[in-house]
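Enquirer: Mind looking at a prediction? Sequence and model below.
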Amino acid sequence: MTTILVTGGTGTLGRLVTERLRAAGHEVRVLSRHAQPYAVDLREGGPGLDAALDGVDTVVHCASTPRGGDEQAARHLVGAARRAGVRHLVYISIVGVDQVPFGYYTTKLAVERIVEESGLGWTILRATQFHDLVLQVLEYAAKLPVMPLPAGVSDQPIDVGEVADRLCALAVGDPAGRVADMGGPEVRAFPDLARAYLRASGRRRGLLNVPLAGKAYRAFRAGGHLAPERADGRITFEQYLSTRPGARV
């Protein structure tokens, strides 16, 4: 079996990727800022990164943050991977990073370019938003008596476990370049998603569609972040909500 390094291996996606690869018999190293013995801040690099990559065949790069530093982290990772002779670098990105001029999306697209130009064998998978993130947005909006929602915007949430399964399959295969996008099973308008959340949580809120301004909002309204032709996911938003503590779905 191969030795695989998962960056961000304690995060929402990386943890599941790690568990699945280990269950399949692979030796998996977890790299994150606080996970010993490979506690490394990718934004800073350093000798700890070289040690983490020593003898590694494949890297699954899940580490990411909207707070900044992803491009610097990717450059450090690529440099160390080259020195270590890594065969395959797998990166998880987001559907629409080349269509929606949203800050975090722009950064993810820049990291894609770093991976593509790395000189390593590479695979990039773009997925739509996880159910978890959509739930966080709705929970935040529900703190108000009336939930503000972006007018005219839909989403296509996908189960993080299904994305983890796909990443694992890609990681144990050969470098494949940019593979087909992966989307959730349904494209849903935000009010529809909000009503599903309210039913599941037993809460009562009014809904307020709020028109926004800017190029990013127009791109979201146009569906630049959606992949309806790649509705590969099976778990719906309601099914995801039904697994949450206290769910009433």
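Expert: Received it, and whenever you're ready, just let me know what you need.
Enquirer: drop to CA atoms for contacts and neighbour counts, all remaining ones
Expert: OK.
Enquirer: Residue 204: how many residues sit nearby?
Expert: If you count neighbours by other CA atoms under 10 Å, residue 204 ends up with 13.
Enquirer: Which residue is the nearest non-sequential neighbour of it?
Expert: Counting by CA to CA, 6 or more residues apart in numbering, residue 198 is the residue found nearest to residue 204 once chain neighbours are left out, at 6.4 Å.
Enquirer: part of a strand, is the one you found?
Expert: No. With DSSP: H, G, I helix; E, B strand; the rest coil as the criterion, residue 198 is assigned helix and is not in a strand.
Enquirer: got another, please set it beside the one above:
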Amino acid sequence: MRENILVTGGTGALGRHVVDRLAAAGHPARVLSRTRGPHIGDLRTGAGLGPALDGAGTVVHLASDPRDSSADVEGTRRLVTAAPAGTYLVYVSIVGVDRHPLPYYRRKYEAERIVEDSGLPYTILRATQFHNLVLLALETLAKAPVLFVPAGTSLQPVEIEEVAERLVELALGDPAGRVPDLGGPEIVSFAGLARTYLRLTGRRRPVVPLLLPGRVAAAFRRGAHLAPDHPDGRGTFADFVAATSGRSGDGTRAR
């Protein structure tokens, strides 16, 4: 177990849970931030990484940006270059990045390889899509009078706090290379998730599957992003939406 933990992306949705859980376990972490002290640093430029890494025995690398390739590939390269020899690196990735053509997934896969080739002790955890991201997508799609969803596509959403729990366990343990994937407890069609969302939020929309063209859509239909052998998560998407919306499992308002 290594003391003095630095978390990149520690102010994000996953990072906040990781930082809180580390503190609860008696291991308060440093948080690398571009704007908030005391550990100000920028993975996009490398500024401030040296001081932030000074004395850190473990780095939990969560910083990521689907819109900006520099946050994942170049940022990871800068991080491993600046990290002192022997620094233990824990990296969170996404299930299927090695077999999916989505550009963001390919960048995550390249970042994985940078970690593996860094010479640093490391652990890589791949997880499926988070409940909150699926919910955000459905909230956006439901703004239209008809809720269109990708046809033939299923998801295996996982609770973000469970991913944080696993990352903390890995950060406080020994380097293990690439560990088994962490998937949600259920594989559900996108249309099924949409209907669950509508029922539990009391909304009415027709759900219409659309067959989308292209290699990315085909990979999603193939299930390249799923971990059917690792349905290890506990909380379901219905549990999450019910808790978020304040409704019970049958869609009525919880008291």
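Expert: Perfect, I can see it now. Computed from a predicted model, the values in this text were never measured in an experiment.
Enquirer: if we can go back for a sec, and the gap between the residue nearest to residue 204 of the first structure and residue 139 of the first structure?
Expert: With the distance defined as CA to CA, to the nearest Å, residue 198 of the first structure ends up 9 Å from residue 139 of the first structure.
Enquirer: do residue 192 of the first structure as well
Expert: Counting by CA to CA, the separation of residue 192 of the first structure from residue 139 of the first structure is 14 Å.
Enquirer: between those two, who's got more neighbours?
Expert: More neighbours sit around residue 139 than around the other of residue 192 of the first structure and residue 139, counting by other CA under 10 Å; the figures are 16 against 11.
Enquirer: just the strands in the second structure please.
Expert: Along the second structure, the segments classed as strands by DSSP state E run 5-8, 30-32, 58-61, 88-94, 122-127, 147-150, 154-155, 177-178, 188-189, 207-210.
Enquirer: same for the longest one, what does it pack against?
Expert: Translated: strand 88-94 of the second structure. strand 58-61, helix 103-116, strand 122-127, helix 160-171 (3 or more CA pairs under 8 Å, 6 or more residues apart in numbering; DSSP states H and E).
Enquirer: according to the alignment, the first one goes to what range in the first structure?
Expert: Think strand 58-61 of the second structure. Here strand 58-61 of the second structure aligns to the first structure at residues 58-61, judged by TM-score structural alignment.
Enquirer: quick one: the matching stretch to chain centroid distance?
Expert: 14 Å (CA atoms, centre = their mean, to the nearest Å).
Enquirer: Likewise for stretch 218-227 of the first structure?
Expert: The answer for stretch 218-227 of the first structure is 17 Å, by CA atoms, centre = their mean.
Enquirer: which outside residues touch that stretch?
Expert: Defining contact as CA atoms under 8 Å, 6 or more residues apart in numbering, one finds that stretch 218-227 of the first structure is touched by 94-97, 99-101, 128, 152-156, 181-183, 187.
Enquirer: what about the helices and strands packed on strand 88-94 of the second structure, which gets the closest to residue 143 of the second structure?
Expert: helix 160-171 (24.6 Å; CA to CA).
Enquirer: That closest one: which residues count as buried?
Expert: For helix 160-171 of the second structure, a neighbour-count test (16 or more other CA atoms under 10 Å) marks 160, 161, 162, 163, 164, 167, 168, 170, 171 as buried.
Enquirer: So which of the residues you listed is the closest to residue 120 of the second structure?
Expert: If you rank these by distance to residue 120 of the second structure using CA to CA, residue 171 comes first, at 13.9 Å.
Enquirer: quick one: that closest one and residue 87 touch, right?
Expert: No. Using CA atoms under 8 Å as the test, residue 171 of the second structure is too far from residue 87 to be in contact (11.5 Å).
Enquirer: what do these two both touch?
Expert: Contact criterion CA under 8 Å, 6+ apart; residues bridging residue 171 of the second structure and residue 87 by contacting each: residue 58.
Enquirer: count of neighbours near residue 218 of the first structure?
Expert: By the other CA under 10 Å criterion, the neighbourhood of residue 218 of the first structure contains 17 residues.
Enquirer: Give me the aligned partner of it over in the second structure.
Expert: When the two structures are superposed using TM-score structural alignment, residue 218 of the first structure falls opposite residue 218 in the second structure.
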